[in-house]
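**Q** I need the structure of the sequence given here:
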Amino acid sequence: MINGEAYLAFEQLLFSVRTGKPAFDKVFGSPRFDWLSAHPEQAALFQRAMVAQGQGSNEAVADAYDFSRYTRVVDVGGGHGQLLWAILARNPHLSGVLLDLASGVAAARQEAGSDASRTDFVVGDFFDSVPVGDVYVIKKVIHDWDDERAELILRRCREAMPTHGRVLVAETLVPAGDEPAQIKVIDVVMLAVTGGLERTEAQYARLFEAAGLKLERVIDTSAPISVLEASPA
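**A** The predicted structure follows:
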């Protein structure tokens, strides 16, 4: 996947550095996810790449958080559903909702297996609305978007959740200081390809606040990814 259209977009990195806008849009004439929607073969490759990239980290997120007090988990932008299946496998009391675009939901139905009976598959746009649940998991989605769009996703969760609900954002945090770190390289890739960015803990806290949420804690996992837990403000 990286060696395909993303690589061609990264060739125009200087455009992104000068303008703050994604080079992908300049090279391909439309935003990354709009382009994928119009190119099913590349979209399928993207989904397979996300499954491969998520191996290990899905299990780490599912193991790191205690879901015992919840009843309905909503995986926002859940793609193939690998994270949702990992959570449901560890929490037989939970029901699940997988929200994604049509291609993601179709792929998730094929992967669901025995968990299909405990899962509602919802085709939708998380910028418009999200289904009702009492805990929302958003893994490697927020980093795809600039602050305005990222805040909107979180606000939609806030609007749908009950007062005791929680939003769990699973992302790799940018460490403080100027020391080299792989996630800082990924931050530049996100700028060029999607217009998104990797963030520090403080930046996520500000995003939550803007969306009517409050960062409660950051939970480390066994993988290079953290779970940021937010409650209604």
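**Q** C-alpha from now on. contacts and neighbour counts both.
**A** Will do.
**Q** what sits against the closest residue to residue 116 other than its chain neighbours?
**A** Spatial nearest neighbour of residue 116, chain neighbours left out: residue 109 (7.2 Å); criterion: C-alpha to C-alpha, 6 or more residues apart in numbering. Residue 109 makes contact with 80, 116, 121 under the criterion C-alpha atoms under 8 Å, 6 or more residues apart in numbering.
**Q** contacting residues for the last one?
**A** It stands for residue 121. Counting by C-alpha under 8 Å, 6+ apart, residue 121 touches 97-99, 105, 109.
**Q** Please generate a structure for the following sequence too, so the two can be compared:
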Amino acid sequence: VSRLLREDDPNSLRAISLWCTEPWTWDAWPRLDEAVRTGRNVVEDLYGKEFFPYLNEDAPESADVFNRAMTTSSVQSARDVADFLDLSGSASVADLGGGQGHVLVSLLDKYPSLHGTLLDLPRVVDNALPRLRPGGDLADRACVVPGDVRVSVPVSADVYIIKNILEWDDDSTARTLHNVRAAGGPGARVVVIENLVDDSPSMRFSTAMDLLLLLNVGGAKHTTDSMVGRLTEAGLVIDDIRPVNPYLHAFDCHVPR
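**A** From the prediction side, this is the model:
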């Protein structure tokens, strides 16, 4: 078990373990009953700011731990996502909120003629994988764009991938899906990939993350039904729902013509 706490283990859980022991985590968990009763996050009351402004402005070291944990999660699922997705016939793909670009790199490796765009917050894409940046071996087929999908999606693509970013709160989810639909236009493919929650043993980790989202941002992991509801409300047509692996499910959608 101790090997998983090493940085050099390919399946390392070090960053995720550190994330789960950050001070803001311990400060929040004792107020779980309050969050469950109200449906609101407790971070704003604890620190006077929303979760991400608090991390980025007041706790940069904690922000780095959080970003490394998200990167670890992305690295470990990127190959599964690339193996799962069939993008044959597509010329371009955009990974929205795609972190440092692990999923995008895996897709560009799989499809040598595919062009891709990585869109995420400036602080995140400043650390995009070297292969995607000028001088990297994928730079001629990749574009790195700083931005916030909740504000706009200034990217045109055949396929849009949205992985694990529709869980912060309902308003953010609605704005993101609206922006993606507007950017893609009629016929664009939108693939939403999420950890879902239900009552099966394989979902216990997702359930813990569901509670942590509630504490931090007032968000929640989705059930299949709640995700279908959000996508339908956004005007997307759902073509298929399938598991990517035991922890992730893909909702394959398109913008109606």
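**Q** ok so, going back, can you classify the residue nearest to residue 116 of structure 1 by secondary structure?
**A** Following DSSP: H, G, I helix; E, B strand; the rest coil, residue 109 of structure 1 is assigned to helix.
**Q** ok, it to residue 85 of structure 1 distance?
**A** Residue 109 of structure 1 is 11 Å from residue 85 of structure 1, where distance means C-alpha to C-alpha, to the nearest Å.
**Q** OK, contacts around whichever residue in structure 2 pairs up with residue 187 of structure 1?
**A** Under the alignment (TM-score structural alignment), residue 187 of structure 1 pairs with residue 210 of structure 2. Residue 210 of structure 2 sits next to 197, 219-221 when contact means C-alpha under 8 Å, 6+ apart.
**Q** if we go to 10 Å?
**A** Residues counted as contacts of residue 210 of structure 2 (C-alpha atoms under 10 Å, 6 or more residues apart in numbering) are 167-168, 195-197, 204, 218-222.
**Q** Give the burial count for residue 235 of structure 2, as a bare number.
**A** A count of nearby residues for residue 235 of structure 2, using other C-alpha atoms under 10 Å, gives 14.
**Q** does it count as helix, strand or coil?
**A** Assignment for residue 235 of structure 2 (three-state DSSP): coil.
**Q** how about it, what's its partner in structure 1?
**A** Taking TM-score structural alignment, the alignment pairs residue 235 of structure 2 with residue 212 from structure 1.
**Q** ok now do the residue lying closest to that match once chain neighbours are set aside, which residues does it touch?
**A** In space, and not counting its chain neighbours, residue 212 of structure 1 is closest to residue 233: 5.4 Å by C-alpha to C-alpha, 6+ apart. Neighbour list for residue 233 of structure 1: 158, 163, 208-216 [criterion: C-alpha under 10 Å, 6+ apart].
**Q** What is the neighbour count of the residue mapped onto residue 32 of structure 2 from structure 1?
**A** Residue 32 of structure 2 maps onto residue 13 of structure 1 when the alignment is built from TM-score structural alignment. By the criterion of other C-alpha under 10 Å, residue 13 of structure 1 has 21 neighbours.
**Q** again with the one 3 residues further on
**A** When counting by other C-alpha under 10 Å, one arrives at 20 neighbours for residue 16 of structure 1.
**Q** check contacts around the residue mapped onto residue 133 of structure 1 from structure 2.
**A** Taking TM-score structural alignment, the alignment pairs residue 133 of structure 1 with residue 157 from structure 2. Counting by C-alpha under 10 Å, 6+ apart, residue 157 of structure 2 touches 90-95, 115-117, 183-185, 188-190.
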